[in-house]
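Student: show me the folded form of this:
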Amino acid sequence: MIERTDGGGSAGPAALTRLPLTDIVQPDSPRLAGPDHEHARLLANSDAALPPILVNRRTMRVVDGAHRLLAARLRGQEAIDVDFCDCDDDEAFVLAVEKNVMHGLPLSRSERTAATERILGAYPEWSDRAIAAVVGLSHKTVGSIRRRATKDADPVTHRRGRDGRMRPVNGAAARARVSSLLADRQDASLREIARQAGVSPDTVRNVRDDSRRAEALTAPEPRGVPEQDPERREPPRRASACVRIQPPGPAGRTALMRSLRSDPSLRFSESGRLLLRLLDMYALNPDDWARVSGDVPAHRASDIVRLARECGRIWQNFAAAVEQRQRDAGEE
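Tutor: So this is what the prediction gives:
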């Protein structure tokens, strides 16, 4: 049975879950030889409280904290504090590697190499730098492992960087596509060209500016007061329509959260991880919301209603700010 422990009052951290050791599944660890028993004994003999371990709620498998779990067993504990994450097996392995690189007993180079090969198999579209940020190797080393591990695999035309953007592997070919689209679709926005060519709007802007500079260098010297060339005239900016996004519904919300959690641009930045945690808290299904609202004590109902409405207003302002940034980018 799961117990709850107080996390330190209403102003403190969230309450931890205290879980029986028998309910926890052994980790799918990046450590090739398994946990280091000597390191676990050092933790067990320490007087310090063991920090909570990280457990995948879907499988009850340890994601981070195998040595702490072993230390708890050596101490004779029956339960341990845990934090939960919710992800599939590939995402859990990436998170395990990232956590083990950041703290605790360091991974060996062979373990980091093996982890890199596994992540490349699960996420071949991730860039060398994105994987390097997880495994703690240089991007050049990751590139070398990629070439060795995927030499017989189908070539990947685009890769997703640490910022979450997909970029072409062959930059010259991509710029040639952009140049052709700019010539054929002179009334299209940068974002439309970028979407069709599979590149970023910044790449489209750079190709366009390079083309204009080349034209200016080769243009004949004008005589007298030149008239504006209509073919060189800047296309009019079109008003960007505000797109109303429909709510995804419970099933769509679950799929959308799964997609957001696997996006490196969110997973590998502090603000991105904070946003995911906030969205996770509000992504309850209608039955959960009904149960929570039914359990609100009557004597605090007015206070909770006031705070809930204020939270709603804050989220509305946040959504409006993000939409405005999209509109501003679409006008470029």
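Student: please count neighbours and contacts with C-alpha atoms only from this point.
Tutor: OK.
Student: for G252, helix, strand, or coil?
Tutor: Here G252 is helix, with the state taken from DSSP: H, G, I helix; E, B strand; the rest coil.
Student: cool, the one 3 residues further on as well?
Tutor: Recorded secondary structure, A255: helix (three-state DSSP).
Student: any idea how far it is from F318?
Tutor: In this view, A255 and F318 are 22 Å apart by C-alpha to C-alpha, to the nearest Å.
Student: repeat that for N206.
Tutor: Counting by C-alpha to C-alpha - N206 and F318 are separated by 31 Å.
Student: again, but for P168
Tutor: For P168, the distance to F318 - C-alpha to C-alpha - is 32 Å.
Student: more neighbours: the two, which one.
Tutor: Ranked by neighbour count (other C-alpha atoms under 10 Å), P168 and F318 place P168 first, with 18 against 12.
Student: correct me, but the more buried one touches R159?
Tutor: Yes - here P168 reaches R159: they are 6.4 Å apart, a contact under C-alpha atoms under 8 Å.
Student: one more to put side by side:
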Amino acid sequence: MARREGEWGAVSSDPPLGEVVEVPLDALSVEDSPRAAGVDLAYAQVLAETDAPLPPILVHRPTMRVIDGTHRLQAAKMKNAAVINAQFFDGDEQAAFILAVKSNIAHGLPLSLADRKSAACRILNVRPQWSDRAIAAVTGLSHKTVGKLRRRSSGEVPQSNAHVGRDGRVRALDPAQGRRRAHELITSNPSASVREIARGAGISLATAHDVRHRHRLGEAPSAARKPTPAKPRVRPVDAVDPSTTQGADDQAAVERLRSDPTIRYTESGRTLVRLLDGHLNDRDEWDQVARNIPEHRLELISELAKARAEDWRQFAELLQKRKR
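Tutor: Coordinates of the predicted model:
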């Protein structure tokens, strides 16, 4: 059984896993990789020296090209292996490239910012109907960066009057339409959660929050409101260069760490992932927790939160010192 492309509309999900088989190393190709710099030999050497079994690589059956696992393939060559465990993907070459990009931001050695931008431009050409957020989910960029790339290449990229989101839902590009639909959902079901409203209307959580707020005030879903003056943003002198973290998604970053053999096969690495994972919560969840804390415990919990924040700040400083 092989991985199949399916519709590949729900870009947040992967094709189903198939049977793992042994494939001869000399039958495989590493062409058309989204990684412009090629294989990092030092990283491949780390994998070659790992005693634990590595996950199977992913191969495009029609071309025998490695979609995911070029470093694992190189590690196998370093160990003079004749075969490697693999799974097959039977989709077309465009879908194979998209899967390669998504796989290489999810684990192992992450793609560089330049590689991710290049991949986004290519996906914009072959999947112009996908939304900025959908392409961002595949490439590990922010949706704003994808939007800039789309506008920069708007003359070359075919335009569409609708976008396919990360969940595979087709959404109209008219924002007023989504707001009107959200207003109707709130009217018919006032107890609906913000997530339900956003999902049903095909809008973002922030927009759903705004529409519900307007509904409570008796305003139209898209009535003009007085803009709030923007606060000047002051960038600390020692802040991290945004280009190194552009589009970073916290949960995706932790998943990459969780899948990285150099992290997952050490006790300290697993401990780090558990600590990071425990602090990742949706902003709505934080707001809900804060609203429901008893008043007589607000001060105590506030102090505990500050203490944990200070622990993480000191940990970040240790990492920066090692980097320097």
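Student: TM-score for this pair?
Tutor: TM-score of the superposed chains, computed with TM-score structural alignment, normalised by the length of the second structure, equals 0.49; 183 aligned residues with a C-alpha RMSD of 3.7 Å.
Student: other residues contacting stretch 200-211 of the second structure?
Tutor: Here stretch 200-211 of the second structure makes contact (C-alpha atoms under 8 Å, 6 or more residues apart in numbering) with 169, 171, 175, 178-179, 181-183, 185, 194-195, 197-198, 221-222.
Student: mark which of these are part of helices, please.
Tutor: Counted as lying in helices by DSSP state H, out of the contacts of stretch 200-211 of the second structure, are P175, G178, R179, R181, A182, H183, L185, V194, R195, I197, A198.
Student: those residues into a markdown table, with extra columns for neighbour count and distance to L217 of the second structure?
Tutor: Converted to a markdown table, these look like this (neighbours: other C-alpha atoms under 10 Å; distance: C-alpha to C-alpha, whole Å):
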| residue | neighbour count | distance to L217 of the second structure |
| --- | --- | --- |
| P175 | 13 | 20 |
| G178 | 25 | 19 |
| R179 | 24 | 15 |
| R181 | 19 | 17 |
| A182 | 28 | 15 |
| H183 | 23 | 12 |
| L185 | 19 | 16 |
| V194 | 21 | 16 |
| R195 | 16 | 20 |
| I197 | 28 | 17 |
| A198 | 22 | 19 |
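Student: with distance to E303 of the second structure added, can I get these in CSV?
Tutor: Shown next, in CSV, are those (distance: C-alpha to C-alpha, whole Å):
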residue, distance to E303 of the second structure
P175, 42
G178, 41
R179, 40
R181, 42
A182, 39
H183, 40
L185, 40
V194, 30
R195, 31
I197, 35
A198, 34
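Student: now do the helices in the stretch 151-300 of the second structure.
Tutor: 175-188, 194-201, 205-217, 250-259, 261-264, 267-278, 283-291, 298-323 (DSSP state H, counting those that start in this stretch).
Student: got CSV for those helices, with distance to A162 of the second structure too?
Tutor: Output for these, formatted as CSV (distance: least, C-alpha to C-alpha, whole Å):
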stretch, distance to A162 of the second structure
helix 175-188, 11
helix 194-201, 14
helix 205-217, 18
helix 250-259, 26
helix 261-264, 40
helix 267-278, 35
helix 283-291, 28
helix 298-323, 42
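Student: how about those helices, which one is nearest F89 of the second structure?
Tutor: Minimum separation from F89 of the second structure across the helices of the stretch 151-300 of the second structure (C-alpha to C-alpha) falls at helix 250-259, 20.3 Å.
Student: which parts of the helix or strand hosting N206 of the first structure are buried?
Tutor: Secondary-structure assignment from DSSP states H and E places N206 of the first structure in helix 201-218. Across helix 201-218 of the first structure, burial judged by 16 or more other C-alpha atoms under 10 Å covers P201, T203, V204, R205, V207, R208.
Student: between those, which is closest to V55 of the first structure?
Tutor: In terms of C-alpha to C-alpha, no member of the buried residues of helix 201-218 of the first structure lies closer to V55 of the first structure than P201, at 39.5 Å.
Student: was I right about that closest one contacting R191?
Tutor: Yes - P201 of the first structure is within contact range of R191, at 5.3 Å (criterion: C-alpha under 8 Å).
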